[in-house]
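Q: Everything below, folded, please.
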Amino acid sequence: MKKIFFIVLVSVMSSVVMFSQDDAGGDTFRNTLNLGQVSNEQPANATFAISYIAPSSIDGSKYLYDDWKNVGVLETGKNKKYRIENLNYDVERDAFVSKISKDSVLVFNTVNFKKIVINNKNFKVVDKVNENGMMFMEVVGEADSFSLLKDYKLTIREGVFSPTKGKGNDEYVISYKYYVQRNGQITAIKFKKSELLKIFGSKADQIKSFAKKNRLSFNKDKDVKRMFLYLNKIS
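A: Predicted coordinates:
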C-alpha cells in the first residue's frame, strides 16, 4: 500500500510545541495547536516531522495503543526529560508520534533520546538484531548484568475471500518477540517459565519461590516485571 506523506522537517521544537518548566524542576513540553508559542529555552537537536495520515483501507491500527490519551516522558542522553501528551508508538516506523489533529501527527526524531516511558512501558534504544542501526524495544525487566526486552513488529494479514462478499479488507497485526540483552549482545528467548528461570541464573530458585508465593505468572509481562524488582532487591 502506498502512502503519501507531506514531511516538514523542523529544527529545535518550533511551531507546534510549547516548552515550559514543571513543578519538579524537570523540562516539560506540551502539544499545542496555537502556532508560534515556543519559549526561549528549548531541547537541543530535537527535530521532528509533521506527517499527514493518508486514508487506508486496511483494518486495525499500526499504533501500539488504541487511543491517544497517553502521556510520555522522553529522556535524552544528557539525562534531560521532556513530557509529551497524545503520545503513541508507530510500530511500522519504529517511531514515537504525537497526534496534533484528526489527520496529522508529529513524528519525533528520537535519535538523540535514550529512553521513552509511556503508560508505564519503558522503551530504550538498542542495536538492531543482525542489522546496522538502532531501534526501540520495550524493557520488560532490567538487572545489573542483563535486560529482558520486547520487540514489536507490524505485519498485514490478507483479507479472507467470501463467495458472497468477495475479498475482505486486509488487517494490521501487531506481534512481538522477546530478547535478552547481555554484555552488548541480544539473543532471542522464548517467553516461558523454563527459559526465564535460566536467565535468572543462581537466583532462579529464589525467583521461583517468590513467584509461587505471590501467584505470579511467567507468561505475563507485569508479573515478570515484579520478578525483576525482587531480583534487584536480593542481588
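
Q: use CA for all of it now, contacts and neighbours both
A: Noted.

Q: quick one: the helices in this protein?
A: Assigned by DSSP state H, the chain shows helices spanning 193-199, 204-213, 221-234.

Q: Tabulate the ones you listed (a markdown table), appending distance to residue 146.
A: Shown next, in a markdown table, are the helices of the chain (distance: least, CA to CA, whole Å):
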| stretch | distance to residue 146 |
| --- | --- |
| helix 193-199 | 9 |
| helix 204-213 | 14 |
| helix 221-234 | 11 |
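
Q: Just put these in TSV and tack on mean neighbour count and distance to residue 49.
A: Formatted as TSV, those follow (neighbours: other CA atoms under 10 Å; distance: least, CA to CA, whole Å):
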stretch	mean neighbour count	distance to residue 49
helix 193-199	14	40
helix 204-213	15	45
helix 221-234	16	32
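
Q: Between the ones you listed, which one is closest to residue 90.
A: Ranking the helices of the chain by proximity to residue 90 (CA to CA) places helix 221-234 first, at 20.4 Å.

Q: that older thread, which one of the helices of the chain lies nearest to residue 19?
A: helix 221-234 (32.9 Å).

Q: I have a second one here; can you model it like the first so I can compare?
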Amino acid sequence: MSLRKNVLILGSTGPSGRRTVEEALERGYQVTVYDRKTEKLPEALRENENLTIHRGVLPDAPKTLNPLIPDFGAIISILGPNTMAGSGDELSNFYEWLLKMLRTIPAAKRPYLLVMGTQSITAPEDTFQLFTSVHVFLIGLIAPGARYEIDGIKRLFPPKGANDDLDWCMYRLNVLHNGPSRDGAMAGYVGCLGFKADMDRGQLAKWLLDEVEQKKWVRKMPALWGEK
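A: Predicted coordinates:
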C-alpha cells in the first residue's frame, strides 16, 4: 500500500466524517480514525478490515498519534469548534502541536493536511457576501467560545508566510445538508461568481478525497459549496 493511500481522518463520527470515511474506504484507502466516541461509527464500518480505530480525546492525541503521523499520505480533519461559552482552545492547541510535529518529518514524506474552517475565516481573495457576514456576526454573538477557537485556528494558518514549508489546505464551509456522494462540489472564494453558502455532505466527502489525490489547493483557503 503506497503512502498516498493511507489516510488519517479526524472527526470521523459526525455525519460529514462518517461519509468521508466511507468515501475513502470505497476508493481503496487504508483509513485510520481518532475520535473520542468511536462507538458511534456504524458496525459495518468498524468491521472493515481497512479501518483502524483509535479512541481518545484531543489533549491525548500526541501520545497516540505521534508515532503514526509519518505513515500517512494525508490527514483530513473534519473537526470544528463547538464551544458555546467561555474560551475554547482545545482544537487550536492540537493544530499547533500537529504543525510542529509535521516539521519533524522529512519534507518529501510529510502528509498533506486538510483542515476544516468556516467561512467566517476570511481569505484575501474573498469579497463581501451578506449571508456570510451575518453568519460571522451571529457566531460571535451566540458562541463566543467558538469564535475564540476559530480566531486561534486562523492565526495558525495565515494565507502566506508561516506555513509555506508545509502542504496544507483550509477548506471553508458554511451550511451542510445530508446527501449522497456525487459530483457538484465547487471551490472558490466567498463572493465569487456562482458562490453559494451550502453543499451536501456527500459532495464534501468526494471533494476531500479528490483534493488528497489532485492537490489543487495547497496552501490555499477555498470556500466550498455545492451545485444541485
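
Q: Got a TM-score for the pair?
A: For this chain pair, the superposition-based TM-score is 0.24 by TM-score structural alignment, normalised by the length of structure 2; 101 aligned residues with a CA RMSD of 6.4 Å.

Q: mind listing the helices for structure 2?
A: 15-26, 43-46, 61-65, 90-102, 130-142, 144-156, 201-214.

Q: how about CSV for those helices, with distance to residue 6 of structure 2 and mean neighbour count added?
A: Shown next, in CSV, are the helices of structure 2 (distance: least, CA to CA, whole Å; neighbours: other CA atoms under 10 Å):
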stretch, distance to residue 6 of structure 2, mean neighbour count
helix 15-26, 9, 21
helix 43-46, 16, 12
helix 61-65, 14, 15
helix 90-102, 16, 16
helix 130-142, 35, 13
helix 144-156, 25, 20
helix 201-214, 11, 21
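
Q: Turn the ones you listed into a markdown table, including distance to residue 53 of structure 2.
A: Converted to a markdown table, the helices of structure 2 look like this (distance: least, CA to CA, whole Å):
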| stretch | distance to residue 53 of structure 2 |
| --- | --- |
| helix 15-26 | 11 |
| helix 43-46 | 8 |
| helix 61-65 | 11 |
| helix 90-102 | 19 |
| helix 130-142 | 33 |
| helix 144-156 | 26 |
| helix 201-214 | 19 |
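
Q: closest to residue 170 of structure 2 out of those helices?
A: helix 144-156 (9.4 Å).

Q: Which elements pack onto that closest one?
A: Here helix 144-156 of structure 2 touches helix 90-102, helix 130-142, going by 3 or more CA pairs under 8 Å, 6 or more residues apart in numbering; DSSP states H and E.

Q: how much does the first one deviate in direction from helix 144-156?
A: Taking axes from the mean of the first three to the mean of the last three CA atoms, to 10 degrees, one finds helix 90-102 of structure 2 and helix 144-156 inclined to each other by 20 degrees.

Q: do the same with the last one
A: Helix 130-142 of structure 2 and helix 144-156 are oriented at 120 degrees to each other (the same axes, to 10 degrees).

Q: tell me what helix 130-142 of structure 2 is packed against?
A: So helix 130-142 of structure 2, by 3+ CA pairs under 8 Å, 6+ apart, packs with helix 144-156.

Q: that older thread, right, so of the helices and strands packed on helix 144-156 of structure 2, which gets closest to residue 74 of structure 2?
A: Nearest of those (CA to CA): helix 90-102, 11.3 Å.

Q: And the closest one, what does it pack against?
A: By 3+ CA pairs under 8 Å, 6+ apart, helix 90-102 of structure 2 packs against helix 144-156.

Q: if we can go back for a sec, out of the helices and strands packed on helix 144-156 of structure 2, flag the one nearest residue 7 of structure 2.
A: helix 90-102 (14.6 Å).

Q: Apart from its chain neighbours, what residue comes closest to residue 210 of structure 1?
A: Distances taken as CA to CA, 6 or more residues apart in numbering put residue 227 closest to residue 210 of structure 1, at 7.6 Å, once the chain neighbours are dropped.

Q: and that neighbour, how far is that from residue 31 of structure 1?
A: 36 Å (CA to CA, to the nearest Å).

Q: contacting residues for the closest residue to residue 188 of structure 1 other than its chain neighbours?
A: Among residues not flanking residue 188 of structure 1 along the chain, residue 179 sits closest, at 4.3 Å (CA to CA, 6+ apart). By CA atoms under 8 Å, 6 or more residues apart in numbering, the contact list for residue 179 of structure 1 reads 148, 149, 150, 151, 186, 187, 188, 189.
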